[in-house]
Structures are given as structure tokens and as C-alpha cells.
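J.: sequence-free structure coming up:
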């Protein structure tokens, strides 16, 4: 994630002016042991709860695994329609803000000017959304959805006897990519719109601290600086922690798989834990170097390597088939958007419950993380251009990546099913962490590109941990962005430890459980945010008039 220069918030707007000096004393905290900026109860409760969770999961891994599996079953089986409705509502809400008069409100006030040109802003929006998921799922999802669990029950090209059916290839490819676009497109970015817009309005237009709790001032008033606000921020901390831990866990699995594929290193928990430890250590060095010398430099390297990696796959592989697959998948995504998004009346429970609900929970858990970043770089934009650009620009970049990687893998699969490693890793012997390397194996310079893929995954890993520790630190320090280094290093360490205990306590199901368990209460927080956003925008419209 790219670094940005933090703009100073304007004075508190008239409709939000209040004497919250006493309340702000509660959230400012003071320097404590080890140089920590102890922020009221949020830091203490979040830190203590994280340590207790880590210890209990390590001491009772069997019991923890059972609990994690129960959470996943409840979230995906019982609450599947709830999550579908909530995320669909965020899309409708975001679009309504753009088309209604609210769209002309400017973040930061009528005279605010954007700090970044469109090109820089677009690049940072894209950087906010890329991560280990592009590498882990870029090949896996399109191939899996096209051949195993197709959205809207499109017939698989492989029949019951395993024989390839050429007539079904085009439809399966298009819907496999459409299902992938569903999970990485505007649904998730609508979640980020809500969070980022709330933070932007209440920080830049209302002059309140850069904290999740500030969005609830219209409802809670001065009580937002007390326990109600503490609870909101604590939920945001745990949501971010488990969302990041899921990404770190997936990254460790893929890095381990890549090291096995290229160098023969054994795939096991010990190796994955070692990867997390080494990468967390690198993240700690990045944290110590600071934003300019750490996250910013790594993000620039990350972006350059990602572009080179993408262009290699595009031009070294079946270029025309890759571009055609991207476009056909996009067309299917648009035409089937409503059926794919519908929470009811669909006979594809395996697709919805095993994939879609996990993604919606994951996006919600990442909302404080990515939403804070988007808010920091979007001051001066109108609500209308903010919503349109945040929904569309990152989505299209991700569609292009997923479309090219997915269509390339599918072309390899259908051209030579018998010898396809992609088929082996995704369809025959499900090994999702190897899917990317199976595709790269059939391109030139596979050893070099697989090594590049491992390095890219590790850098994604490091930048996510470093940026995540900054966001969590900002929340636990009452909206400050300059809390002491030891505090950020503490949170980077906790993120790594939670990823480790989730892997040891149940693997992928534990990672999914951590995300869904925190997304359930935080989704309610975000629904209430929609009301406070409208309330704040009504005040801004009155000021414009």
C-alpha cells in the first residue's frame, strides 16, 4: 500500500461544533511503558484480548479448530442471505449518493482542492486493493468456477466421465471469470466506499479525529468519546487484525508452495510458520525505517514488479485468448450481475456459501484498513467522483489482472487437459496455493517467473503487515498517525502471531472463521454508518445552499 502525506483537517464545521475536550482527553492517551502511546481503553483491551486469543489457541488447538469450523458453518450457512443483502445494499447506497444531490458535496468543504492529480489518485486507489489475493486467487478462482462450482450452474466442460465437451468451453470460461469478477469487483469496493466516505466527511468536513468512532457523532454525541466509541474502535481493530491475518496466512501457504515447486522445500506448518516469522521480521524493519524509507519504498518496488509480472504473463502466454477471455468474462459479469448478486432464488449454494460469503466477510473486515487509506488520499474530491472512481477504477484494474491470468490458465487447461498442472492442482487434487505455479510452468522461463512470483507474494506480505500495523495503531491511538514506532512494531508482531495460530489451529477454515467472526458485528457498525453519512451530507448540502 502506498504512503501518503497526511493533510491537516479543517476547523470543526458549525453543525458539528461541540465541546469534546474532555472526551478527547479520553482518547489521546499518554506515553507508557516501552514507549507506547496508551490510548484510553482501546489499546489495552485490544492488546490484552489479542494476547489471550493467541495463548488459548496455541494451548488448545483441537478445541480452537472445532470452534473455528462452527463459526464458518454458521456464517456461510445461516447468515449467507444476510451478508448478500448487506453488501448489495452498500452498492445501492453508494450509487444513490453519486446520483442524488449529495454527489456535489466536496470532501473537505467547498473550497478544498485535490492534493493529487487523477493519475496519481487512480494509482493509489489501485494500490489500496492489490494484495496477496491477486496472486493466490488469480488462477485458482477462474479455473475452479469454470470447471467445479460454476456460478448460476453453468455446465462444466468436463462431463461426469471426465471427457472434454468443447461446446461448453466458451460459456464456462466466461462464467468462471464472471464469478471471479463478482468477488473482486464493485461489491467489495462499495464496502470500502462506505468506510472511506464516512472517515473523509467526519474528518475533513466536520473536523473530528481520524477515527472510526467519529462517524457516530451524529447519533452518540459526546458519548462517542466514551465506552460506545471504545467498543466501535475495538471492533474495528479486531476486524482489521483478522482480515490481515487471513491475507498473511494465505500468503504463507502460497510462498511455501512456491518454494516447494521451485526448490523442493517441504510443504508443512513448520515452513509456513517460518515464512510468517521471517516476513514479520522484515515488516518490523520496514516499520522502524518509517513510512518514506519503509512502506513507500516497498510499495514502489511492489507495483513495478507486479506490472512486469502481469505483462510477462500477457505476452508470453496466449495473448489473444487472454484478452478475449477478459472481455467475455466482463460481458458475462455485466449481463448476469443481478442474478449473481441475488441473495434468494438461486440453486448454487456451493458457490455462494463456499466462496461469496467468505469474500463479503473478508471485504468487510478489510474496510477499516483500506477505507482509512482511501480517505487519506481523497480529500478535495466530490462525493460523486469519489464514488464513481472508487467503484470502477480499481475494479477494472483487478478485472484485467484476473482476466488475463485466469483466461491464460483456462486456455492451457483446455488445450492439453491430460498434461495440465492447472487441472491437477485445481480440479483433480485440490492444491489452491499451487495453482499460480501450475500456470507459470507452461510459460517460458518458468523457474525465473515462479521465483518472481514468490518474491512478489512476500513483498505483498510485508507491505500488508506494515500498512496494517499503521492503521491499527491509528485506531488504538485515537486517530493519531504519528504514534511511537514501538507501538506499530507491537501490532505488526501481533498480526504475525495471529496468522500463525490460525494456521496451526485449523488452516484455511480457521482463517475464514477469523474473518467471518469479526465481520458479523462490524457489518452492523457499517450499516449504521450509512445513516450517519446521510445525516452529515444533509448538513453539507444546507451549507452549500
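T.: Nice, thanks for sending it over. Everything numeric here is computed off the predicted structure, so don't read it as measured data.
J.: please count neighbours and contacts with C-alpha atoms only from this point.
T.: Fine.
J.: tell me the contacts of residue 233?
T.: 42, 211-213, 475-476 (CA atoms under 8 Å, 6 or more residues apart in numbering).
J.: would you say it is within a helix?
T.: Yes: counting by DSSP: H, G, I helix; E, B strand; the rest coil, residue 233 is part of a helix.
J.: what's the burial count for residue 235?
T.: Residues near residue 235, counting by other CA atoms under 10 Å, number 22.
J.: residues touching it, list them.
T.: Contacts of residue 235 (CA under 8 Å, 6+ apart): 518, 521-522.
J.: how about the helices in the stretch 251-400 of the chain?
T.: For the stretch 251-400 of the chain, the helices defined by DSSP state H, counting those that start in this stretch occupy 269-290, 297-316, 319-335, 337-341, 349-351, 357-376, 383-415.
J.: tell me the most buried of these?
T.: Counting by mean count of other CA atoms under 10 Å, helix 357-376 has the highest mean neighbour count of the helices of the stretch 251-400 of the chain, with a mean of 26.
J.: quick one: that helix to helix 383-415, angle?
T.: 140 degrees (axes from the mean of the first three to the mean of the last three CA atoms, to 10 degrees).
J.: residues in contact with helix 357-376?
T.: Around helix 357-376, the neighbours that count as contacts under CA under 8 Å, 6+ apart are 4, 6-7, 75-76, 80, 83-84, 87, 125, 128-129, 183, 188, 191-193, 195-197, 199-200, 212, 236, 239-240, 242-244, 468, 471-472, 512, 515-516, 518-520, 522-523.
J.: ok, second structure coming up, stack it against the first:
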């Protein structure tokens, strides 16, 4: 069945299945909004009322999930990478999202800016220094290579250069092809079934090839509710990291106390700014803030490259990329690992985090990617951001490692995770300025993530409508901040990570099924494309 045939069939089904109601100025897709909103409100209230119990529960949940179901995340992430690379080189690559005559809605500059702001902005700021330092330190330590080592692949005890290469390879592994493949699968599925097949822009639409009309019933409702929870908790994790780092920077720069009331106040203040961006809309709000972020991030990156160990960064980019590709098969394998703490503590958490965040990032990328070919889309979403992440980690993490190895500066190694970046800046010129820009970047990334997330959740709970009433977006933006507050007070970063893993696990199964549906849809579209070409010739 071609996309044209699918559109005519879907239009009738969608009108029958659509169950939106208008109440108090809202346009609600009845079961999805009601169930999601009530459960989220209950979660926030219970977590705030029973903070000690929540902390104990989340403290148990994360290690249980990562030790019992790590293989689900690892196999799923590997499948997504292989699937995306296959689509790039396959005949499906020439198909255009939205039809043969579709044109892109945004320039490459605006498109790339929104990709990075939505994809992993806060994460790069939080982990750009802290993760390379953590892997380098554990790899270099005398106890690296033990059965329970935190060092990746057993480490490189006593060899600073080998520890550097292994630490950077492990870091890039978590920020390279695998996370962007997860995002790309969701984004391409949503964009294709929405713009090429005429389905509403919501997660359930990707499952039309196997569910048919049932996609408008309870199977579709369950998929969308899972997507709402995955998006909300994935966002809350990112917002929690952002709040921790912004407050750490303010403490480092201005002596602002790091206390729970201050954390709550900071999240409330930044959420308020996000609400203003929500009201401004996609083009006036998210797009402009994303471009501002891209400019500031580029400026900060160039500054570190120029005033830091420039030669080591530029040569390290290629060396780290080669190390990543060399170690990629071993890092991707979950059988017979000697680095179980690294594997379950870092890799499994990351894959779960990316999967829980994928509905948000995927739908946002889909909304701004009409008119791109499948090949162009995947190359830009998968490969180019991965290379930028390699450069970012090489510049920030490589500079910090050089400070330790060559300068003997151990302050960056001994600092807490949220403050490591600012400690690294303290050894570079213009410390006050760069630290302040870093804080601004974290805050603006916080705002764009919250703004974009509220757009995505609002679209899902409104049955795929991209122009749902403003009060709904305000509601979800507000509760993104409240969930982050509840998790921070109910266990801190450990609770945030546990929540991301808990929602990422069921969504990993959803994403695997999404690959099957996308393959079926692309098969039909390619057959119709070939038929049109044959008729024209």
C-alpha cells in the first residue's frame, strides 16, 4: 500500500478514532491526557510527601533494573545503530519525508541548532569534563582490571596515555552513534508516518502498519501514555542535572549556597523563563533560544580549543575517534564483561536515559525535518552530531586530563561531578567570564529542553495536534519542573537516574517494534516510488 492509499484509508480511521474533547479552553485527547496528568500529579504529591521512602525506593530500583535487564538496553541500542546505517546505504535513502515535492522548513543552520539544543545540550555541559576524567582516573588506578572495576574494559593501570585513550573512547561511546541512532529511529518514524502517510504526529502513529485501526484504541492509548511518562522522566533527569550544575557554578563563582531550598528556587525560576518561551511559540521561542545556545556553545568550544592545549585537542580528535571505532565492538558487547560496575553504572544508565528521552527528542526533530531525504536526515542526525560530540568531549575532557597529567593539577579530578567543568575553567584565562557563560549555557539549555518537551508532550496528549491550546503546554512545562523538584528532594541525582531507567526499560521494547513498523512503511513507499518512476519513463 502506497502512502497515498494509506492517507485515504487513515483519514476515515482517524476521524472515527479521534476522541478529543474541549473543556475549560483545553483540547484533550481524552484517555491519554487524563491518565497521564492524574498519574503525574499523584507521583509528584506522593514523592514530596514521602521523601525518605521515595529515596529508598529509587535507591533500590536503579541497581535492580541495571543488573537484571542490562542486556535489553544493550541489544536494543546496537540494533538501532545497525538499522540506521543500513537505511543510509539502502535504496530507502532517496525517499523524501513529506513526498517528492516537499521542501525543508528550516535552513541547515536553524535545523542543526535545534537538533543540538534538543538532543543533549545539558548532558554535554554536565558530563563534558566529568565523564572523561572519571573514566581516565578509574582506568589509570592501580585496582583497574579487577572483576568489579569501574574502569571501562578493565582499564590500563599505570599507563597514562592508554588510560586517556580508553577513557575518551568510553566517553564517546556514550555520546556517539548509539544515542543518536535511538533518536533517529523515533524521529524518522514519526516524520515519515506523519508527513508522508498523513497520520497525526504522535507516537502511536508509527505502529499503524501492525495495529491498523486499533492504533486509535487502547493499544494506541497505552503507547502514548508510555511516551508521555518516558518523555517527562527523561526530561526531569536532564533538568535535574542542569539545576545541579547551574547551582554548582553559582556556588563556585558567587558563593551561592548549595541547599535544597536554593535548588528548588532555581528550578522554579528557570521553569518560569521556560514558560515565557512556551508562550512565544516554536519559531519565536525555541528556535531563537536554540540559535543563541549554538552561538554561545560554539564560542565556548573555540575558546577552550584556542587557549587550552590546542595541538593536543586537534590531534586528540582524530586519535580519540580512532580509539572509539577500535573499541566500539568490545564496548558494545555485553557478554563476559570484566567491568560490570562501569557497564551497569554508566552504559546501561545512558542507554535507558536516551531511550526515555527519545520520544521528546524524536518528535521535536521530526517536527523540524520535513522535506529532507531519508539519507540526508540520517546522515545529519546520526553522523554529524556524533562528530561534534567527539570534538566537544575531546576539547573539554582532553583539556582536563592534560591539566592532571602534564600540570599535576588534581583539583579537577577531586571535584564533585557538577563542578568539574568550572574547576577546569579555573586553570584557563578569563575564568570568571567562561564560568559565567557556562552557567548561562546550562540555564538556556534547561529552558529549551523544558520548552521543547512541553511542545512534545502537549502534542501527544492532544492526539497529535501541533496547535493545541496554550494552557496545555503551560501545564506540562510546569509539571516538568515539579517532577524534577520531586525527584531531587526524593533522593537527588540517584532518583533522577532511577526514574529515567524505569521509563526507558518498557520504551526500549516499544522502539524495537517501531523499527519493524518503519521498515514496513518504507517498503510500501519505495514500491510506490518505483512505480511512479516507471510510469514517468
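T.: Great, that's in hand. Here the structure is a predicted model, which means the values were calculated and not measured.
J.: could you quantify their similarity as a TM-score?
T.: Remark: TM-score between the superposed chains equals 0.93 [TM-score structural alignment, normalised by the length of structure 2]; 518 aligned residues with a CA RMSD of 1.8 Å.
J.: sorry, back to before: which of the contacts of helix 357-376 of structure 1 are buried, as a PyMOL select command?
T.: Restricted to buried positions by 16 or more other CA atoms under 10 Å, the PyMOL selection for the contacts of helix 357-376 of structure 1 reads:
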select buried, resi 75+76+80+83+84+87+125+128+129+183+188+191+192+193+195+196+197+199+200+212+236+239+240+242+243+244+468+471+472+512+515+516+518+519+520+522+523
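J.: return the subset of the contacts of helix 357-376 of structure 1 lying in helices.
T.: Judged by DSSP state H, those include 80, 83-84, 87, 125, 128-129, 183, 188, 191-193, 195-197, 199-200, 236, 239-240, 242-244, 468, 471-472, 512, 515-516, 518-520, 522-523 as members of helices.
J.: quick one: contacts for the counterpart of residue 78 of structure 2 in structure 1?
T.: Taking TM-score structural alignment, residue 78 of structure 2 has residue 88 as its aligned residue in structure 1. Taking CA under 8 Å, 6+ apart as the contact definition, residue 88 of structure 1 lies against 187, 341.
J.: what about residue 88 of structure 1, distance to residue 324 of structure 1?
T.: Per CA to CA, to the nearest Å, residue 88 of structure 1 is found 29 Å from residue 324 of structure 1.
J.: count of neighbours near the equivalent of residue 18 of structure 2 over in structure 1?
T.: Superposed on structure 1 with TM-score structural alignment, residue 18 of structure 2 falls opposite residue 27. Applying other CA under 10 Å, we find 25 residues neighbouring residue 27 of structure 1.
J.: just after the host helix or strand of residue 27 of structure 1, pick out the following helix or strand.
T.: Element membership for residue 27 of structure 1 (DSSP states H and E) is helix 21-28. Going down the chain from helix 21-28 of structure 1, the next helix or strand is strand 30-31, by DSSP H and E.
J.: dump the contacts of residue 235 of structure 1 into a markdown table; add distance to residue 333 of structure 1 as well.
T.: Below are the contacts of residue 235 of structure 1 laid out as a markdown table (distance: CA to CA, whole Å):
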| residue | distance to residue 333 of structure 1 |
| --- | --- |
| 518 | 29 |
| 521 | 30 |
| 522 | 28 |
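J.: from these, pick the one nearest residue 419 of structure 1.
T.: Nearest to residue 419 of structure 1 among the contacts of residue 235 of structure 1, counting by CA to CA, is residue 518 at 42.0 Å.
J.: what's the counterpart of the closest one in structure 2?
T.: In structure 2, residue 518 of structure 1 lines up with residue 503, judged by TM-score structural alignment.
J.: give me the distance between that match and residue 65 of structure 2.
T.: Taking CA to CA as the measure, residue 503 of structure 2 falls 11 Å from residue 65 of structure 2.
J.: with residue 328 of structure 2 instead?
T.: Applying CA to CA, the value for residue 328 of structure 2 to residue 65 of structure 2 is 24 Å.
J.: what does residue 181 of structure 1 align to in structure 2?
T.: When structure 2 is aligned by TM-score structural alignment, the residue opposite residue 181 of structure 1 is residue 172.
J.: can you find the partner of residue 260 of structure 2 in structure 1?
T.: So residue 260 of structure 2 corresponds to residue 269, using TM-score structural alignment.
J.: close enough to count as contact, that match and residue 505?
T.: No: Residue 269 of structure 1 lies out of contact with residue 505 (CA atoms under 8 Å); the separation is 10.5 Å.
J.: on that earlier part again, which residues are contacting the helix holding residue 27 of structure 1?
T.: 39-40, 222-223, 225-226, 477-478.
J.: quick one: buried ones out of those?
T.: With burial judged by 16+ other CA under 10 Å, the buried subset of these is 39-40, 222, 225-226, 477-478.
J.: and the furthest pair within those?
T.: Using CA to CA, the pair of those lying farthest apart is 222 and 477, separated by 18.1 Å.
J.: any chance of JSON lines for the helices of the stretch 251-400 of structure 1, columns distance to residue 66 of structure 1?
T.: Below are these laid out as JSON lines (distance: least, CA to CA, whole Å):
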{"stretch": "helix 269-290", "distance to residue 66 of structure 1": "18"}
{"stretch": "helix 297-316", "distance to residue 66 of structure 1": "37"}
{"stretch": "helix 319-335", "distance to residue 66 of structure 1": "36"}
{"stretch": "helix 337-341", "distance to residue 66 of structure 1": "31"}
{"stretch": "helix 349-351", "distance to residue 66 of structure 1": "21"}
{"stretch": "helix 357-376", "distance to residue 66 of structure 1": "18"}
{"stretch": "helix 383-415", "distance to residue 66 of structure 1": "34"}
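J.: wait, which of those is closest to residue 483 of structure 1?
T.: Closest approach to residue 483 of structure 1 among the helices of the stretch 251-400 of structure 1 is made by helix 269-290 (11.4 Å; CA to CA).
J.: check the offset of that closest one from the chain's centre.
T.: Computed by CA atoms, centre = their mean, to the nearest Å, the chain-centroid distance of helix 269-290 of structure 1 equals 20 Å.
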